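Visitor: please find the sequence and the predicted model below.
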Amino acid sequence: MNKKLISIILPIYNEAESIAVLYDRLNGVIDSLSATYDFEIIMVDDGSADESWKKINQLAQLDCRIRGISFSRNFGHQIAISAGYDYARGDALITMDADLQHPPHLIPALIEEWQKGAAIVYVRNRVVANGLVKKFFSTAYYFILDCIVPIKIPHNVQDFRLIDKKVATIVRQSREQSPYLRGMVAWTGFSSTFIDAAYDKRFTGKSGYSLSKMFKLAFDGMTGFSLFPLKIAAYIGFFVIATGCTMFAYITVDAFCNHVYYPLFKWLVTIIYIFIGVLFILIWFLGEYIGRIYNQLQARPLYVVAEELNSITLSNMMNEKKPLHCHCERV
């Protein structure tokens, strides 16, 4: 019986001190599952400035299951995971950070949920965030995301997850320059489930995710799956026009009915105010066109097929000149 292959993808940036410890822990988990599954470990060096690539080379010489990828420079965490998805050959793909915050001992639980039928298995952190300020911004971010994004992006999850190969196939088709993989995986719409667990602390050093990188990731999440920022001009425009027309109607009635004198500049200011609202509406129209161009450039699949019955490929349908016939026997 052929074993199913599990790909473990590790984006690595300046983690030379933790790679050996991570490998030892992964090896212990993999050995316990080796009777049922085959494994490959894909280590993606995201342009590290330390000896991470050297450590990966040493491990690859000792273990043929390790596959190493080294970037020419630092392209970013999400791009490193995307590269791992591109190179992975597994029936299921597990992504986890190399700083040991994502506990390897949860891998059997991820695989178990996958075997039960879930195409996506997230590891949800029991601890929302460390510190009141970080917790506040995390809660506010997910609240805004829920309000403006049409798909449900899971809360309090990082990139510690398992996806089925059919999910990976869809994700690979999207070649975005600023990917937000948490959203992209959720966008596919396949069945998902959660494992609740507490993440560990970093094994050593400081996180490579600076405040600016965290802000960029959050911004990519909002702009990559919502055109709401482009629609803000419309809301402002309608508000300005409505209030401007109300002001104009008021001074008109007051001037003609109550014989109140209004200087010319007040009439002009009111009219200019209304035209500013019109400009916001025109900006909204321009934004809508830009948004459609942006959606087209993202090149995401138009649809995702979960299952097929009596399937026939589109190319065969296009080449088939005769109508399809189905002969069924009546009982």
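Guide: Perfect, thanks for sending it.
Visitor: can we go C-alpha only for contacts and neighbour counts from here?
Guide: Fine.
Visitor: tell me the residue furthest from the middle of this protein?
Guide: Distance from the C-alpha centroid of the chain peaks at His259, with 61.5 Å (CA atoms, centre = their mean).
Visitor: roughly how far does it sit from Thr270?
Guide: 18 Å (CA to CA, to the nearest Å).
Visitor: likewise Asp46?
Guide: With CA to CA as the criterion, Asp46 and Thr270 are 56 Å apart.
Visitor: try Gly76
Guide: With CA to CA as the criterion, Gly76 and Thr270 are 50 Å apart.
Visitor: repeat for Gln58
Guide: Taking CA to CA, one finds Gln58 at 73 Å from Thr270.
Visitor: in terms of neighbours, single out the busier of those two.
Guide: Comparing Gln58 with Thr270 by other CA atoms under 10 Å, the one with more neighbours is Thr270, at 18 against 11.
Visitor: does the more buried one really touch Gly244, like I thought?
Guide: Yes: Thr270 is within contact range of Gly244, at 6.1 Å (criterion: CA atoms under 8 Å).
Visitor: just checking, what packs against the helix or strand hosting Leu110?
Guide: Applying DSSP states H and E as the criterion places Leu110 in helix 107-115. Helices and strands touching helix 107-115, by 3 or more CA pairs under 8 Å, 6 or more residues apart in numbering; DSSP states H and E, are helix 16-33, strand 120-125, strand 157-164, strand 192-197.
Visitor: list the buried residues in the first one.
Guide: Put plainly, it is helix 16-33. Neighbour-count burial for helix 16-33 flags Ala16, Glu17, Ser18, Ile19, Ala20, Leu22, Tyr23, Leu26, Val29, Ile30 (criterion: 16 or more other CA atoms under 10 Å).
Visitor: take a look at this one as well, against the first:
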Amino acid sequence: MPLISVVTPCYNEEANVHLLYEKIRLIFSTHFPDYDYEHIYIDNASRDTTVALIKQLCTVDKRVKLIVNARNFGHIRSPFYGMLQARGDAVVLMASDLQDPPEVLVDFIRQWEAGYKLVLAIKKQEINSPIMGFIRKKYYQLLEILSDVSITKDFTGFGLYDRIVIEELRALDDAYPYLRGIISELGHEAALVEFIKPPRHGGITHNNFYTLYDMAMLGITNHSKIPLRLATMFGFAMSAISILVAIGYLIYKILFWDVFALGMAPIIVGMFFLGSVQLFFLGIVGEYVGSIHTQVLARPLVIEKERVNLD
């Protein structure tokens, strides 16, 4: 029997883990009775009863498996690590908050049966946050301009990955993997499945400005050198403009010595402008240095505290 691994990262999702289990169990019993599956929860050191609830499911159903992290390793490393622990012929990654609809799993497996090694879920519409949808759209447009490869728009990691793809991800040995970009780097032809992101069933979102910024900058620094080159070209251009302006002021002052007064305003405005530009590009350089630092440290993706029903 083909084995499908469903990996669901979670953090403080006590309101959702049991319903998610029931939905996935129902999908396999109804649509794929000839398939075996395992449901792997990877918990990022939840502070509520999430772990206890999953352990109860583990005692009832051996197909439910649990990895508990020693601490919160973040929203990038933990899901990736969970995928590498799966042993299925195909691995499905979805969030445990039910905003990645489990029902899309049916389309995933059908496309996989048709021969696709990758099946990616594309967020068609975001009901509860049109503003975030607009910002996300503009970000992907910017990333498409900057990136060396074509990044799939509105893909968040929710999708199906064939065993071949999983082993390629394992071989990369990336310490801080940007999954959305890596998938584009691998170059496999992917089937795209659109879905509408539903409202949250229970609990609160754990995404904030920092986590979204972290993901956005990771996409840029991992897949483009253009910001660094823009800094170089902009610095050269500003140097040339400054020299021309200085020569112009000098000539004008010589010709109209008694009536031309420079004043302090242009100097102050120019200083603040150049200072802000320098800080901006220094921040860009810092992002690249931070990314290199993370890779050089080569720390493990996750340190496990315990695992249940997994060898």
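Guide: That came through fine. All values reported here derive from a predicted model rather than from experimental measurement.
Visitor: TM between them?
Guide: The TM-score (TM-score structural alignment, normalised by the length of structure 2) is 0.78; 283 aligned residues with a CA RMSD of 3.4 Å.
Visitor: related to what we said a few turns ago, got the helices and strands packed on helix 107-115 of structure 1 as a markdown table, with distance to Ala80 of structure 1 columns?
Guide: As requested, those are arranged in a markdown table below (distance: least, CA to CA, whole Å):
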| stretch | distance to Ala80 of structure 1 |
| --- | --- |
| helix 16-33 | 16 |
| strand 120-125 | 19 |
| strand 157-164 | 12 |
| strand 192-197 | 23 |
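Visitor: so which of these gets nearest Ser72 of structure 1?
Guide: helix 16-33 (17.2 Å; CA to CA).
Visitor: now the next helix or strand along the chain from that closest one on structure 2. Mean distance?
Guide: Scanning forward in sequence from helix 16-33 of structure 1 by DSSP H and E, the next helix or strand is strand 37-45. Once fitted to structure 2, strand 37-45 of structure 1 is off its aligned match by 1.0 Å on average (mean CA distance after the TM-score superposition for structure 1).
Visitor: list the buried ones in the next helix or strand along the chain from strand 37-45 of structure 1?
Guide: Moving toward the C-terminus from strand 37-45 of structure 1, the next helix or strand (DSSP H and E) is helix 52-62. If you call a residue buried by 16+ other CA under 10 Å, then helix 52-62 of structure 1 has these buried ones: Ser52, Trp53, Lys55, Ile56, Asn57, Leu59, Ala60.
Visitor: next: stretch 183-201 of structure 1.
Guide: Buried-residue list, stretch 183-201 of structure 1, by 16+ other CA under 10 Å: 183-190, 192-195, 199.
Visitor: what's it aligned against in structure 2?
Guide: Residues 181-199 of structure 2 are matched to stretch 183-201 of structure 1 when aligned by TM-score structural alignment.
Visitor: do stretch 11-20 of structure 1 as well
Guide: So stretch 11-20 of structure 1 sits over residues 9-18 in structure 2, by TM-score structural alignment.
Visitor: mind checking the end-to-end distance for that stretch?
Guide: Terminal-residue distance, stretch 9-18 of structure 2 (CA to CA): 14 Å.
Visitor: how about stretch 60-69 of structure 1?
Guide: 11 Å.
Visitor: got a list of what the most centrally placed residue in structure 2 touches?
Guide: Closest to where the C-alpha atoms of structure 2 average out (CA atoms, centre = their mean) is Met215, at 4.8 Å. Counting by CA atoms under 8 Å, 6 or more residues apart in numbering, Met215 of structure 2 touches Tyr178.
Visitor: try the one 10 residues further on
Guide: Residues touching Lys225 of structure 2, when contacts are defined by CA under 8 Å, 6+ apart, comprise Leu146.
Visitor: distance check, the aligned residue in structure 1 for it against Phe219 of structure 1.
Guide: Under the alignment (TM-score structural alignment), Lys225 of structure 2 pairs with Leu227 in structure 1. Distance, Leu227 of structure 1 to Phe219 of structure 1, using CA to CA: 12 Å.
Visitor: and the longest helix belonging to structure 1, what does it pack onto?
Guide: Determined from DSSP state H, the single longest helix within structure 1 is helix 264-298. Applying 3+ CA pairs under 8 Å, 6+ apart, one finds that helix 264-298 of structure 1 makes contact with helix 228-257.
Visitor: in the helix it packs on, what counts as buried?
Guide: Buried, per 16+ other CA under 10 Å, within helix 228-257 of structure 1: 230-231, 233-234, 236-238, 240-241, 243-244, 247-248, 251-252.
Visitor: stretch 157-168 of structure 1 vs structure 2, average distance?
Guide: Mean deviation for stretch 157-168 of structure 1: 1.4 Å (mean CA distance after the TM-score superposition for structure 1).
Visitor: which residues touch the residue nearest to Ile195 of structure 1 when sequence neighbours are not counted?
Guide: Distances taken as CA to CA, 6 or more residues apart in numbering place Val123 nearest to Ile195 of structure 1, at 4.8 Å, with adjacent residues excluded. The contact partners of Val123 of structure 1, by CA under 8 Å, 6+ apart, come to Val157, Gln158, Phe160, Arg161, Phe194, Ile195, Asp196, Ala197.
Visitor: and Val123 of structure 1, what's its match in structure 2?
Guide: With TM-score structural alignment as the criterion, Val123 of structure 1 pairs with Ala121.
Visitor: kindly report the same for Gly76 of structure 1.
Guide: Gly76 of structure 1 maps onto Gly74 in structure 2, by TM-score structural alignment.
Visitor: touching, its match and Asn44? I think so.
Guide: Yes: with contact defined as CA under 8 Å, Gly74 of structure 2 and Asn44 form a contacting pair (7.4 Å).
Visitor: out of the two, which sits in the busier spot?
Guide: Asn44 (24 against 13).
Visitor: show me what that one aligns to in structure 1.
Guide: So, by TM-score structural alignment, Asn44 of structure 2 is matched to Asp46.
Visitor: pretty sure its match sits against Tyr13.
Guide: Yes: the pair Asp46 of structure 1 / Tyr13 is scored as a contact, 5.3 Å apart, by CA under 8 Å.
Visitor: on that earlier part again, please tell me how far the match of Asn44 of structure 2 sits from Ile107 of structure 1.
Guide: Asp46 of structure 1 is 23 Å from Ile107 of structure 1, by CA to CA.
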